[in-house]
Structures are given as C-alpha cells and as structure tokens.
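1. Sequence isn't available, so here's the structure alone:
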C-alpha cells in the first residue's frame, strides 16, 4: 500500500524536472535585488570605515 502511494507521488513529480524560463527570470531578478541590497549596505560609510580599519590592522601586524 505504501509503495503504491509512494509510486504515485514519484510519478507526479518526475515530469517537473528543473525550472522553467519564467522561474529562471524570477530567480535572476531576486538575485540581482539581493546583490543591490548588499552593495548598498557595504557602500555605507560605517561599513567602509570598518573594513578599511580591519585591512589596515591586518597589514600592520608585526611577525
């Protein structure tokens, strides 16, 4: 009984392998929007000064 149900579930999901073109378009837009948000955050003054400070400290370490 369980194998029959599992077989039907697998049979209905096998026909939908991968994304369609519309799904790729939505995924690409979402990725671009996420990248734009991250860029805006990193470009802020507070983050830039923190990153610059971190790099300066890393370069001035005495071995």
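-> Looks like it came in fine. Computed from a predicted model, the values in this text were never measured in an experiment. Numbers count the residues shown, from 1 in each chain.
2. contacts, neighbours, all on C-alpha from now
-> Will do.
3. Please tell me how far the residue sitting nearest the centre point of the chain sits from residue 41.
-> Residue closest to the average C-alpha location in the chain (CA atoms, centre = their mean): residue 31, at 6.5 Å. Counting by CA to CA, to the nearest Å, the gap from residue 31 to residue 41 is 15 Å.
4. Next one for the comparison:
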C-alpha cells in the first residue's frame, strides 16, 4: 500500500516566519539608518564628541 504523506496546516510556517522577521529587521535597520544620518543627530553627535575632546585634565 502507498502511504500518503501527512501534511499539517502549519507546514512551511518556519520559513515564512523567518522571512517576516528578516523583513522586519531590514525595515528597522533602514529606519535607524535614516535617524542616525539625519542632520540633527549628526550635529548633536559632533557637538558631543567635540565637547568630550576639549575637556582639559
């Protein structure tokens, strides 16, 4: 007798979940990149570094 494979409703779900998580991570990285490269953040970080380097011991 031929046995038919048992397919469950959630077969392949792990792959879909990994794909969704990868897309979410890429979207978060894109948003963070845009925030960090914004003029306000760059100016603030530059000022902070310059202030830290100008401290006299």
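-> Noted; the coordinates are in hand. Quick caveat: nothing in here was measured; it's all calculated off a predicted structure.
5. quick revisit: the residue mapped onto the residue nearest to the centre of the first structure from the second structure: which element?
-> Counting by TM-score structural alignment, residue 31 of the first structure corresponds to residue 25 in the second structure. Element membership for residue 25 of the second structure (DSSP states H and E) is helix 13-36.
6. Could you do residue 11 of the first structure as well?
-> Applying DSSP H and E, one finds residue 11 of the first structure within helix 2-13.
7. can you pull the buried residues of that helix?
-> When neighbours are counted by 16 or more other CA atoms under 10 Å, no buried residue of helix 2-13 of the first structure is found.
8. Tell me the secondary structure at residue 55 of the second structure.
-> coil (DSSP: H, G, I helix; E, B strand; the rest coil).
9. Quick one: neighbours of it, just the number.
-> 7 (other CA atoms under 10 Å).
10. Fine, thanks again, bye for now.
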